[in-house]
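predicted model and sequence follow; I will ask about them next.
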Amino acid sequence: MLLITKGYPPSSWLATYVTVSIFLVALDEYRKNFHFSELKEDFFELSKKEVAQQTLINKNAQLEILQRNVHEWNDWRQESTSEINLSGINLREIDLSGADFSDANLRGINLRGANLAKANLQYADLRDSYLSRANLHRANLAGANLSGANLSETNFSRTDLSEANLSRSHLSGADFSEANLCEVNFSRANLSEVNFSRANLSESNFLSADLSGVNAQGSDLSGANLIGADLSGANLQEANLNGANLYRTDLCGSSLLNTILSYANLTGANLSEADLTSTSVEGTIFGNNRGLKEEDKANLRARGATFRDMPDSDVSAFIER
C-alpha cells in the first residue's frame, strides 16, 4: 500500500491516526484530572474537619482559662494574639465583672443573669446572644453587634453603647438610665417599657421600633430617627428631641411636659391624647396629625411651628439609615 501511495499513508489514514491520538491524550488527561479532583475534595474535607477540631480545642482552652478567674483571663489576653471564640458557650449566672471580651466572637453565647459590670465588650460580636437579666452596669459595649439578641430586663445603666448595633433585638424592661447610646441602631427592636431616663440617645436610629411605655424623661434624643416608631404612652417629659424625625410616629397618650421638639419633624404623627401645651415647638413641622384640633394648630403656629405635608421622597434618606 505504501508503494501505491509512494511511501505516504493515505490522507484518510492520517486523519484517523491524528484523531485517535488526540482522543487518547484527552482520555489520559481526564483520568489524571478526575483523580486529582477526588484527591482535592478529600483534602478540603479533611481540612474542614481539622479546622473544626482545632476551633473546638481553642474554644475549650479559652473557656478553661476564663473559668479559673477573671484576672488570669485578662492577663492572658494581654499576652495572647489568639482570636477569642466563645460562640454558643453557656456562661449563665457567672461573675465576669471587669473581664476583657473586646473584639471577641460571642455569637449565640448564653450569659443570662451573668455579672458583666465594667466588662470590656468593645466591638464584640454578640449577635443572637442571650443576656436577659444580666448586669452590664458601666460596661464598654461601644461598636458591639447585638443584633437579634435577647436583652430583656438587662441592666445597661451608665453603659457605653455608642455606635452599637441592637437592631431587631429584644430589650423589653431593660434599664439604660444615664447610658451613652449615641448613634446606636435600634431599628425594629422591641423596647417596650425600657428605662431611658437621662440617657444620651442623640443621632440614634429607632426606625419602626416598639418604644411603647418607655421612660425617656430627661433623655437626649436630638437628631434621632424615630420614623414609624411606636411611642404610645411614653414618658418624654423634659426630653430633648431637637431636630428629631418623628414622621408617622405614634405618640398617642405620651407625656410631653416641657419636652423640646424644636425643628423636629412630626408630619403624620399620631398626637391623640398628647398634651403639647408646654412643649418647645420653634421650627417644628406638623401636618396630617391625628388628635390635633384647629385651636391646637393655631396655638402651635403662634409658638413658631409650621404645618405642611411631607412627601415620602423627603424621608427616604432617613429610612435607609
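Sure thing, it's come through.

from now on I want contacts and neighbour counts done on CA atoms only, so please keep to that.
Fine.

can I assume Asn299 sits in a helix?
Yes - according to DSSP: H, G, I helix; E, B strand; the rest coil, Asn299 belongs to a helix.

hang on, Ser162 packs against Asn185?
No - Ser162 lies out of contact with Asn185 (CA atoms under 8 Å); the separation is 9.4 Å.

higher neighbour count, the two?
A count of neighbours by other CA atoms under 10 Å puts Asn185 above the other of Ser162 and Asn185, at 26 against 23.

quick one: residues contacting the more buried one.
Applying CA atoms under 8 Å, 6 or more residues apart in numbering to Asn185 gives the contacts 163-167, 204-206.

go on, Ala189?
Listed by CA under 8 Å, 6+ apart, the contact set of Ala189 reads 166-171, 206, 208-210.

same question for Trp13.
Going by CA under 8 Å, 6+ apart, Trp13 touches no other residue.

comparison target, given below:
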Amino acid sequence: MIVRWLKKQLHRQFRPSPSHQSHHCLNNEQFQSQYAAGKRDFSHKTLIDVDLQGIPLRGMDFRYADLRMLRDLHRENIDLTHADLTGAILSGVNLSHLDFSHTILCDADLEATNFSGACLDAANLANAHLQNAELKQAYGLGVNFYRGNLQGANLEHADLGEANFSKANLRDSNLAWANLNRANLSDANLAGANVNYADLEASNPEQARLYNASITGVRLPLGVYVTTKRRSALQRFQGGESEMESG
C-alpha cells in the first residue's frame, strides 16, 4: 500500500500538466497574436495551420520548429529568404519553386522534401537531412551542402555552380545533367550515383569517392580522368571532356 501511494505521488509530481503538453504547439490565432505582440522567437514550436502570408521572416527564429503543417507556402507575399530554419522539420513538404536565398537550413529534416525548381542562392544546408529529396532543376550559386545527407536525392538538371558538397553523402543520388561547375567535391561520397552528362568543369571530382558511379559523358576539368574502380584516382588525359564507362 505504501509503495502504491509513493508511485501515485511521484506520478503526480512529474506528470506534465495539460498546459505544458500544448506549450510547444501554436495554431494560427496564437501565432498571429504572439507575432503582433512582438515575439520573433518560435524555435522548438509546432506550428499548426499557421499562415505566414505577409510576414517577413528575416530575423525570425524558427530553429528546430516543426513546420510540416504550415498553410500553403506557394501564395504571394510569403518570403522565406534569410530565414533561420536551423534544424526545422520540413520532411515531405512541397517547397517547389520557392525562394530560399540566404536561408539557413543547417541540420534541417528535409527527407523527401520537394525543392524542384527552388532558388537556393547562398543557402546553407550544412548537415541537412535530404535523403530522397527532390531537387530537380533547383538552382543557386554557392549553396552549402557540407556534410549533408543527400542519399537517393534527385538533382537531375540542377544548376548548382560553386556548391560545397564537401564530405556530403550522395550515394545513389541522381546528378544527371546537373551543373556543378566549380563545385567542391572534397571527400564527397558519390558511390553508385548517376553523374551522367553532369558538368564538373573546374571542380575537384578526383577528390570524391565514385565507386560504381555512372559517369558517361561527364564533363571534367581539363586534364582530369576519374576512375570508379577505386575510392579516388587521378590520371591525366588530353581534352576537357570524356566519355567513360563505370565498371
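Done, it's in. Since this is a predicted model, take the numbers as computed values, not measurements.

returning to what we had before: give me the subset of the contacts of Asn185 of the first structure lying in helices.
Judged by DSSP state H, helices contain none of the contacts of Asn185 of the first structure.

nearest to Ser102 of the first structure, of the residues you listed?
Ala164 (13.1 Å; CA to CA).

that closest one -> the second structure?
Matched to the second structure by TM-score structural alignment, Ala164 of the first structure sits across from Ala128.

how about the nearest residue to that match, chain neighbours excluded?
With sequence-adjacent residues excluded and distances taken as CA to CA, 6 or more residues apart in numbering, Ala128 of the second structure is closest to Asp107, at 4.1 Å.

burial measure for that neighbour, as a count.
Neighbours of Asp107 of the second structure (other CA under 10 Å): 23.

all helices of the first structure, in order?
Going by DSSP H, the first structure shows helices at 11-68, 70-79, 294-302, 316-319.

quick one: the first one to helix 70-79, angle?
Per axes from the mean of the first three to the mean of the last three CA atoms, to 10 degrees, the angle that helix 11-68 of the first structure makes with helix 70-79 is 140 degrees.

and Asp125 of the first structure, how many neighbours does it have?
By the measure other CA under 10 Å, the count of residues near Asp125 of the first structure is 25.

oops, could you answer that again for Asp42 of the first structure instead?
Applying other CA under 10 Å, we find 11 residues neighbouring Asp42 of the first structure.

from Asn33 of the first structure, how far out is it?
Distance, Asp42 of the first structure to Asn33 of the first structure, using CA to CA, to the nearest Å: 14 Å.

equivalent analysis for Ser21 of the first structure, please.
Distance of Ser21 of the first structure to Asn33 of the first structure, computed by CA to CA: 18 Å.

ok, now which ones touch the aligned residue in the second structure for Ala174 of the first structure?
Taking TM-score structural alignment, the alignment pairs Ala174 of the first structure with Ala138 from the second structure. Contact partners of Ala138 of the second structure, counting by CA under 8 Å, 6+ apart, are 97, 115-120, 155, 157-160.

ok, so of those, who is nearest Ala202 of the second structure?
Minimum distance to Ala202 of the second structure across the contacts of Ala138 of the second structure is 13.0 Å, recorded for Leu160 (CA to CA).

the first structure: which residue goes with Ile215 of the second structure?
Aligning on TM-score structural alignment places Ile215 of the second structure opposite Leu251 in the first structure.
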